[in-house]
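[1] coordinates only, sequence not included:
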């Protein structure tokens, strides 16, 4: 108890000191103390969103110098959405997406692709097609985008926000034209386009049990039962301190999705407070970050935690929620907020990862996807594996390197010729 009390006092002191300087504007932003977020633990990827034109922002140097050491996963806010990539039929604009992919590769970041089928930010030309023409256009878009970035994007939001709050299907142009089949058809096409990519369903207000979360659960359970290729669920996690959270319900909800064999991704987290917050609001915001992330770190199925931007200077919140703002972990001057240190402390609760030989995507089983991943690695299409300790897990003969022998051993295992990997007997 004494150790916990000392740790609590340290966190509280950090919260108070950061709150005091929240609205100051020093010439140089304060560098966070302690380890950078991605370095606190190694089991879960820690990510952020980048806006289009991130490299040409007026303060791009400060933006990138703050973000780059903190994270190891990035999502494009807009440049990988349909209207940005394919504004007119079969005419693609790769400029901004290529910039993000190239930056990520140069800085050893994984990429979260966002998004394919969504009711919003879709160009007008696709919204009035016939069912067959719409399906053909969807297939072409998925093929072209995933083909261009094959082996380079870790996870894709294949379908985004297809449910209403009451659990009914959203009456989108997709649904009106193709019925609910557009969702599974998108997943099937995406798996064929890039077998190595993780495919997830992403939505907001799924965090707790209720009609919307139940609808997503039932859809994904049905997909699993019928062999529709889906790998995970994305909890967007847009929160507001005005609304209480049942953290235990969140943990139970994660567990039921994990029990389906799904990976869990927190994809767009932010916690809204007022436009002119008090120190008490900043502390409450920090507690939301801390409690959510602690629950995530206790759930082995959680593979990534992402914030929807990192600095309040570039946030969607004030334009969308009047009177609400300051939802992120750095302030407008790039100073770490109490929420940053709460995030940092919560990540430290991560359990020590274990090695499961052959399970290169951390799905809980060794299967054809793992075989595909080791092949992609040997061909040079990827440089690492999705699973934590993936390089160790791929070294099936414990030789110290991942090579063609490991590929052959994986094949023998999948064919049933062997039941254990050599590395497991050493």
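    Received the coordinates, thanks. Small disclaimer: the values here were computed from a predicted structure and weren't measured.
[2] use CA for all of it now, contacts and neighbours both
    OK.
[3] Can you classify the residue nearest the centre of the chain by secondary structure?
    For the chain, the residue nearest the mean C-alpha position is residue 267 (4.0 Å; CA atoms, centre = their mean). With DSSP: H, G, I helix; E, B strand; the rest coil as the basis, residue 267 sits in strand.
[4] ok, residue 227 - contacts?
    Under the criterion of CA atoms under 8 Å, 6 or more residues apart in numbering, residue 227 has no contact partners.
[5] Residue 134 contacts residue 126, doesn't it?
    Yes. Counting by CA atoms under 8 Å, residue 126 is a contact partner of residue 134 at 6.5 Å.
[6] which stretches of this protein form strands?
    45-50, 73-76, 110-118, 155-160, 198-203, 232-235, 238-240, 263-274, 302-307, 324-325 (DSSP state E).
[7] Put this next to the previous one:
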């Protein structure tokens, strides 16, 4: 709550020219209706209707939704056998009421899994048999509850590193590579009609492309259902190049699955990656990494809009390969990029501004479709 209040005060304090509303009468979901689903992630304020302005944007503009946090295992099953479905139930009900393509995110992920999942009463790693049973119980309980309602699941999230090796998570430490086919098997058994996806970031790195493609082919050769690869698309102004991203999209599609652009936003801020860890002037560094507290300069705004247009042009070029494109949030105010990787940064990565206004880039994106 403190973060929201601070961000809200910042929005009022900023003195800049208001962002012009899009003059197009065509919404994003109307423009892309015959191409692919266009979606957004929903936070708890939106799911429970306390952020009504964002809710109206979601209803008007998007045809698909995914829960930002409330369907991750640490929230759904904080203690073994004790499930909490209130937020997830509300999220799914919202999607059904508004006739949206609902995505469940995520069944197996090392980062936001509860600690009990991997340990026994003495704090030691559980046996492979115990972890398999816990995975099966969690996946079966969750997927069965929303059978026929949630249309697609991010089954496994972020299991591969940029060099193509497996992340040394607790899932991998205890079960090895087997945890991935098991997760897909359990999900399919719980809802045979749901689409099942593998989801990851830095998805354009050559080593990751090769490893994920190999994994998808192996699952399919074993008769295990997998319908898509999720490309998170947390991108910046410089990397990846459009050519790099296109090569990745084509490579994943060639494995026989659809491409899902799952968590897209474009950060306008400089990247801290690659800077020295021994920074003597921390204040100067933080200022350098947070340069646009009063709004984007005109030249940066132009470059940022072009970046979005270039990506959506690419998506339209390969629309036959794409199932959906999902933005990771609705407005700049609530984007996680404001505090990542340095707390207090002010970023402008999404299609709607801090005052819930449509940015001019939306009209440019819509025009790409010919609508």
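    Right, received. Where do you want to start? Because the structure is predicted, anything quoted here is derived from the model rather than measured.
[8] Let me have the strands of structure 1 in JSON lines, adding distance to residue 316 of structure 1 as columns.
    Formatted as JSON lines, the strands of structure 1 follow (distance: least, CA to CA, whole Å):
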{"stretch": "strand 45-50", "distance to residue 316 of structure 1": "11"}
{"stretch": "strand 73-76", "distance to residue 316 of structure 1": "13"}
{"stretch": "strand 110-118", "distance to residue 316 of structure 1": "16"}
{"stretch": "strand 155-160", "distance to residue 316 of structure 1": "18"}
{"stretch": "strand 198-203", "distance to residue 316 of structure 1": "16"}
{"stretch": "strand 232-235", "distance to residue 316 of structure 1": "17"}
{"stretch": "strand 238-240", "distance to residue 316 of structure 1": "11"}
{"stretch": "strand 263-274", "distance to residue 316 of structure 1": "10"}
{"stretch": "strand 302-307", "distance to residue 316 of structure 1": "12"}
{"stretch": "strand 324-325", "distance to residue 316 of structure 1": "9"}
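[9] of all the ones you listed, which lies closest to residue 14 of structure 1?
    For these, the distance to residue 14 of structure 1 is smallest for strand 263-274, at 18.7 Å, taking CA to CA.
[10] Could you list every helix and strand in contact with that closest one?
    strand 232-235, strand 238-240, helix 247-258, helix 279-297, strand 302-307, strand 324-325 (3 or more CA pairs under 8 Å, 6 or more residues apart in numbering; DSSP states H and E).
[11] Just say which of the ones you listed is most tucked in.
    The highest average neighbour count among these, using mean count of other CA atoms under 10 Å, belongs to strand 232-235 at a mean of 25.
[12] what stretch of structure 2 does it fall on?
    Strand 232-235 of structure 1 corresponds to residues 228-231 in structure 2, going by TM-score structural alignment.
[13] neighbouring contacts of the matching stretch?
    154, 195-201, 203, 252, 257-263.
[14] And for stretch 11-19 of structure 1?
    Taking CA under 8 Å, 6+ apart as the rule, stretch 11-19 of structure 1 contacts 279, 282-283, 286, 336-339, 341-342, 345.
[15] Now distance to residue 43 of structure 1 too, for those residues, in TSV please.
    Output for the contacts of stretch 11-19 of structure 1, formatted as TSV (distance: CA to CA, whole Å):
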residue	distance to residue 43 of structure 1
279	32
282	28
283	27
286	22
336	23
337	24
338	24
339	21
341	19
342	18
345	15
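[16] between those, which is closest to residue 61 of structure 1?
    residue 336 (17.0 Å).
[17] Tell me the buried residues in stretch 46-64 of structure 2?
    46-47, 54-55, 57-59, 61-64 (16 or more other CA atoms under 10 Å).
[18] from those residues, which is closest to residue 78 of structure 2?
    Nearest member of the buried residues of stretch 46-64 of structure 2 to residue 78 of structure 2, counting by CA to CA, is residue 47, at 19.9 Å.
[19] for the closest one, what are its contacts?
    87, 90-91, 94.
[20] can you name the two of the contacts of stretch 11-19 of structure 1 that are farthest apart?
    Applying CA to CA across the contacts of stretch 11-19 of structure 1, the maximum distance is between 279 and 345, 19.0 Å.
[21] ok, which stretches of the stretch 101-250 of structure 1 are helices?
    124-127, 131-148, 173-178, 181-193, 211-226, 247-258 (DSSP state H, counting those that start in this stretch).
[22] tell me, the second one lands on which residues of structure 2?
    Helix 131-148 of structure 1 falls opposite residues 128-145 of structure 2 when the two are matched by TM-score structural alignment.
[23] what's the answer for the fourth one, then?
    Structural correspondence for helix 181-193 of structure 1: residues 178-190 of structure 2, per TM-score structural alignment.
[24] So what touches that stretch?
    So stretch 178-190 of structure 2 is contacted by 107-108, 132, 135-136, 139-140, 143-144, 147, 155-156, 171-172, 194, 196, 219, 224-226 (CA under 8 Å, 6+ apart).
[25] Roughly how far does the residue mapped onto residue 211 of structure 2 from structure 1 sit from residue 167 of structure 1?
    Structural alignment (TM-score structural alignment) places residue 211 of structure 2 against residue 215 in structure 1. Note on residue 215 of structure 1: its distance to residue 167 of structure 1, by CA to CA, to the nearest Å, is 5 Å.
[26] swap in residue 144 of structure 1?
    32 Å.
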